[in-house]
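Colleague: below are the sequence and a predicted model; questions follow.
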Amino acid sequence: MSQPNRILIVDDEENVRLMLKAVFSQNGNTILCADNGEQAIELFKHEQPDLVLMDIRMPNMDGIEALQHMHAIYQDIPVILMTAYAAVETAVEALRLGAFDYIIKPFELDEMKLLMARALQLRDMKHEINLLHRELSDSYSHGRILTNNPKMMELCRAIAKVAQSHASVLITGESGTGKELIAKAIHYNSPRAKGQFIKVNCGALPESLLESELFGHEKGAFTGAQIQRQGLFERAHQGTLLLDEVGEMSPHLQVKLLRVLQEREFERVGGNQIIKTDIRIVAATNCDLKSMIERGEFRSDLYYRLNVMHLNSYPLRERPEDILLLARHFLQRFSAENNKDILGLDISAISILEEYKWPGNVRELENAIEHAVIMSTGYIIFSDDLPEHLQRVKNMPSSGVTPITPFEQNVNLKDNLKNYEKSLILQALNNNQNNRVQTAKVLGISLRTLMYKLQEYCIE
């Protein structure tokens, strides 16, 4: 805390207030004091401190209730709660309600100073997160694919090669695996990047509307066609057209699409003027087109015209390395969009995300994180913030990990806390493949502290 700050100290014990004021009034800090929750809220509202240190157990209004009022006024000001009554449940509740952290009396002043220094970084963190969000949004809009998976990295290398050609591309894969993102990556890394990227879902429109959407129509071509209208083949000239769910296209439109691919020309609906077009066709589907060809549902000549280059997107269950990478990306994105300062995921939430099979793939993960951000009231995403169907995962036995049991009967509080801490560390190590640097980062502690804890609990 090298820069002067405004610190609000809230405690009903005068000696505690005086001690903290004497310690933290150094370095030019301005200290505000309150001996109850109501007074603290008024000072918080009018003085807007940089940081709040507040006791939990106070008469009339306790620290938890005061925290809720403060969080409703200004979410950006970190609040550290103090208590002599060390209960894991209280700590978790405080974090869930928006407290930056929780410290147990009596505490070491060095520990408090370190905690305060971390909390004060929150004033700048929101700005940094917003900047990062904008950078990531820009890169995503230009087709950037985030991955740590070897197969996906190989796919990215293939995309880079395919992008430089003018060949048609067929992208296959399950729903929600990012086929549109692959198509964007091809377009924005190709010589056509300055042209338009246009997408149409072939399964979302009736045949007549899809035909008009693709080819355009002349005035009077059908009832309601009061003006001439350009189709997507014209609008995407010198750009890229993504035909999503191409397997849903009718046989009639398959014939017309084949001509565009072969001759690079077409006529509008109701017209006879030949229109030349210079476009790249990228098709995407989750259907097995070869089986459809055998059943007579898809033209083999069209398939081979589309399938000059073939790329396959992998389901999320086959790329487990990407689950947390993508989750944290979506967390930054939705945190910024919802004007929240959510810093990370609780270990229990991480465990659920890693254990779940993700039948809806990346799209389902994206929706789950958006739901969690909206439901969260603090700085950390907990398992209870996740969609209800994901929460059931925590009640299922995970792969080799002993479930965390924060309280055991007939064991004193100190031993319970140690058991709980050991369980958290073991689960974090397992989730991070025993990578100690990553484990320390997830737990929010230094590597030195983690090494000390491993020695203390005899964890190999």
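Modeller: Structure received. Numbers count the residues shown, from 1 in each chain.
Colleague: please count neighbours and contacts with C-alpha atoms only from this point.
Modeller: Noted.
Colleague: pull the distance from stretch 440-452 to the chain's centre.
Modeller: Relative to its chain's centre, stretch 440-452 lies at 24 Å (C-alpha atoms, centre = their mean, to the nearest Å).
Colleague: from one end of it to the other, what's the distance?
Modeller: The straight-line separation of the ends of stretch 440-452 (C-alpha to C-alpha, to the nearest Å) is 11 Å.
Colleague: count residues in the vicinity of residue 311, would you?
Modeller: 20 (other C-alpha atoms under 10 Å).
Colleague: that one should be in a strand, yeah?
Modeller: Yes - Residue 311 sits within a strand when classified using DSSP: H, G, I helix; E, B strand; the rest coil.
Colleague: look up the closest residue to it, ignoring the ones flanking it.
Modeller: residue 171 (4.8 Å; C-alpha to C-alpha, 6 or more residues apart in numbering).
Colleague: SS state for the one you found?
Modeller: Under three-state DSSP, residue 171 comes out as strand.
Colleague: ok, residue 282 next?
Modeller: strand.
Colleague: and it, what does it touch?
Modeller: Neighbouring residues of residue 282 by C-alpha atoms under 8 Å, 6 or more residues apart in numbering: 168, 169, 170, 171, 183, 240, 241, 242, 243, 306.
Colleague: among those residues, name the ones in helices.
Modeller: Using DSSP state H, 183, 306 are the members of the contacts of residue 282 that sit in helices.
Colleague: and which of the contacts of residue 282 is nearest residue 142?
Modeller: residue 183 (10.1 Å; C-alpha to C-alpha).
Colleague: hmm, that closest one is touching residue 243, no?
Modeller: No - applying C-alpha atoms under 8 Å, one finds residue 183 not in contact with residue 243, separated by 9.9 Å.
Colleague: the more surrounded of those two?
Modeller: Counted by other C-alpha under 10 Å, residue 183 and residue 243 do not tie: residue 183 has more neighbours, with 28 against 23.
Colleague: distance check, that one against residue 177.
Modeller: In terms of C-alpha to C-alpha, residue 183 sits 12 Å off from residue 177.
Colleague: adding another structure so you can compare the two:
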Amino acid sequence: MGEPLPLVLLVDDEKHALESMRMALEDDFDCLAAPNAEGAMSLMRDNPVQVIFCDHRMPGKNGVSFLTEVREQWPDTVRIIITGYTETSDMIDAINDAGIYQLITKPWHPDHLVMAAKNATDLFRLNRENEQLSLEMRYLSRSVENKLSEQRKILREGLGFENVLRSTNSPLNPVISQARQFAGFDIPVLITGENATGKADIARAMHYRSLRADRPFYVLDCIGIDDTIIEEELFGVRGSAGGQIARTGLLQKASRGTLFIDNLSELSPRLQLMLSRALQEGKYRRVGNHSPQHIDVRIIAGTEKDLRQCVTDGSFRNDLFYAVSAAELTVLPLRDRIEDIPILADAILAEAANTHGKIVRGLSDEVLSFFARYDWPGNLKELENELVRMLVLAQGPILGPELISRHILQAEPAARKTDGNLDRLLMAEGALKERIEAVETRILRETLTRLKWNKSRAACELGLSRVGLRAKIDRYGLAEPDTTSRSEED
């Protein structure tokens, strides 16, 4: 079956007029007929009429009054009036009052009637399609808006403070609590801490917790970069006929967003002055451009040095210091948050395993024990490098202490509190015998751990007899880890 024909309603009090209209239209349309307005209104309630042809002069309610009511109840139906009279002013009022699409005068020609009906049904279809498209656009607009909101929420959660990994009792928790408070206020924040302690992660989390979360977040690290490059990165380049390419600076790219400037103390005095003026005046000039560029950016700065001391000794401008330090945070080094190492190590190892395509289940307790007694001068980056190295060397799903680097294995349990460095130990005061024994203990522990406590191999490598090695193990109180399986010594 084909598509149904468009439905047309014919209204006229003269029977032969109705029959004539039906005969002209019935090949292309389904036709309903009514002798008056009341009958036509009843048919309208029960049928999806697209077009009405209505005589103007009828007993009772005339065509204009009827079509006016139709307009109120079925505004999409196309209304055409037929009249044998030429009261021009009346017809103009009728067209306005009833929203009439077309006026046909008597006598009409059948082809004229058919053409009018086809144009009217096309108009009805186009109006419906337009309405449908409008509905779809409104729905899509809401749908896109909802999806964007959901994506923003996911982004905030994925890059928020939940991404700053730490244990439930982490010493970092008070710092994160402060950062959460500062995040919601549009003020500059100075984050102090050693390199690779996660200052950028905290800055990013603050951005995605702020009112600027929907705008961009950029990072600029000033360490080891030439002055000219930093100036172009920050302020941009105008471009010139000589071939210099125009470039937008980060102060403009991060407009209404956040710019994290790490190692701020490394800026030269000239750049310190330029940045200080830009932040205080809210505008700057690009390289090669005399017209000012206005900025609206939140600055979060990172530094490894004590900027207050740098201001005191004259190596850092005091006006720039106060421009970036409305609030201050201090991020702890990894050696002061040993409680966080297990969760950090698990996350780093999982990501590294996925990147390098190796299946691992985790670290042994012995590994975590050795990690806990080490200082981690390189902080999170050193931990990441160590875990990747261990992953590459691993032969099984559990990474054991034999894979740990020797300098970590040799670290003393109290290394963080006393002379953990070998050079310090050698320079320390005390009896020669005690100092030699301290070094010997570290060498024995490292060698036995690396060789999985295979005492025969350890004695051979150290140039000792098995009896001599056992004596030293007993003397220094070195305990073999309790494991359910162990390689044979011989």
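Modeller: Perfect, I can see it now. Keep in mind it's a predicted model, so treat the numbers as computed, not measured.
Colleague: returning to what we had before: tell me, how many neighbours does the residue nearest to residue 311 of the first structure end up with?
Modeller: 23.
Colleague: the second structure: which residue goes with that one?
Modeller: Using TM-score structural alignment, the partner of residue 171 of the first structure in the second structure is residue 191.
Colleague: also residue 289 of the first structure?
Modeller: Per TM-score structural alignment, residue 289 of the first structure is aligned with residue 307.
Colleague: show me where the stretch 251-400 of the first structure has its helices.
Modeller: Using DSSP state H, counting those that start in this stretch, the helices of the stretch 251-400 of the first structure run over residues 251-263, 289-294, 300-306, 321-337, 347-355, 361-375, 388-391.
Colleague: can you list the ones you listed in TSV and add distance to residue 193 of the first structure and mean neighbour count?
Modeller: Output for the helices of the stretch 251-400 of the first structure, formatted as TSV (distance: least, C-alpha to C-alpha, whole Å; neighbours: other C-alpha atoms under 10 Å):
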stretch	distance to residue 193 of the first structure	mean neighbour count
helix 251-263	20	15
helix 289-294	29	14
helix 300-306	20	17
helix 321-337	25	20
helix 347-355	35	20
helix 361-375	25	20
helix 388-391	39	14
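Colleague: can I get these in JSON lines with distance to residue 431 of the first structure?
Modeller: Listed next are those as JSON lines, based on distance: least, C-alpha to C-alpha, whole Å:
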{"stretch": "helix 251-263", "distance to residue 431 of the first structure": "48"}
{"stretch": "helix 289-294", "distance to residue 431 of the first structure": "38"}
{"stretch": "helix 300-306", "distance to residue 431 of the first structure": "42"}
{"stretch": "helix 321-337", "distance to residue 431 of the first structure": "10"}
{"stretch": "helix 347-355", "distance to residue 431 of the first structure": "7"}
{"stretch": "helix 361-375", "distance to residue 431 of the first structure": "18"}
{"stretch": "helix 388-391", "distance to residue 431 of the first structure": "17"}
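Colleague: out of those helices, flag the one nearest residue 188 of the first structure.
Modeller: That would be helix 300-306 among those, by C-alpha to C-alpha, at 19.7 Å.
Colleague: matching residues in the second structure for the closest one?
Modeller: The aligned range for helix 300-306 of the first structure is 318-324, by TM-score structural alignment.
Colleague: quick one: the matching stretch to chain centroid distance?
Modeller: 30 Å.
Colleague: and it, how far from the first structure on average?
Modeller: For stretch 318-324 of the second structure, the mean deviation from the first structure after alignment is 1.0 Å (mean C-alpha distance after the TM-score superposition for the first structure).
Colleague: ok, residues contacting that stretch?
Modeller: With C-alpha under 8 Å, 6+ apart as the criterion, stretch 318-324 of the second structure contacts 188-190, 272-273, 275-276, 279-280, 299-301, 307-308, 311.
Colleague: also stretch 384-401 of the second structure?
Modeller: 345, 348-349, 352-353, 358-364, 366-367, 370, 403-405, 449-450, 452.
Colleague: show me what counts as buried in stretch 462-477 of the second structure.
Modeller: Neighbour counts over stretch 462-477 of the second structure (16 or more other C-alpha atoms under 10 Å) mark 469, 472, 473 as buried.
Colleague: please apply the same query to stretch 171-190 of the first structure.
Modeller: Here stretch 171-190 of the first structure shows 171-190 as buried, counting by 16+ other C-alpha under 10 Å.
Colleague: neighbouring contacts of it?
Modeller: Stretch 171-190 of the first structure is contacted by residues 141-145, 159-160, 162-165, 193-194, 197, 239-240, 242, 244, 282-287, 310-316, 360-364 when judged by C-alpha under 8 Å, 6+ apart.
Colleague: touching, residue 24 of the first structure and residue 31? I think so.
Modeller: Yes - Residue 24 of the first structure is within contact range of residue 31, at 7.4 Å (criterion: C-alpha under 8 Å).
Colleague: mind listing what residue 143 of the first structure touches?
Modeller: 181, 182, 183, 184, 185, 186, 188 are the contacts of residue 143 of the first structure under C-alpha under 8 Å, 6+ apart.
Colleague: how do the contacts of residue 282 of the first structure look in the second structure, which are kept?
Modeller: Retained in the second structure by both residues aligned by TM-score structural alignment, their matches' C-alpha atoms under 8 Å are the following of these: 168, 169, 170, 171, 183, 240, 241, 242, 243, 306.
Colleague: pipe those residues into TSV and attach distance to residue 155 of the first structure per row.
Modeller: Listed next are those as TSV, based on distance: C-alpha to C-alpha, whole Å:
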residue	distance to residue 155 of the first structure
168	17
169	13
170	13
171	11
183	12
240	20
241	21
242	18
243	20
306	18
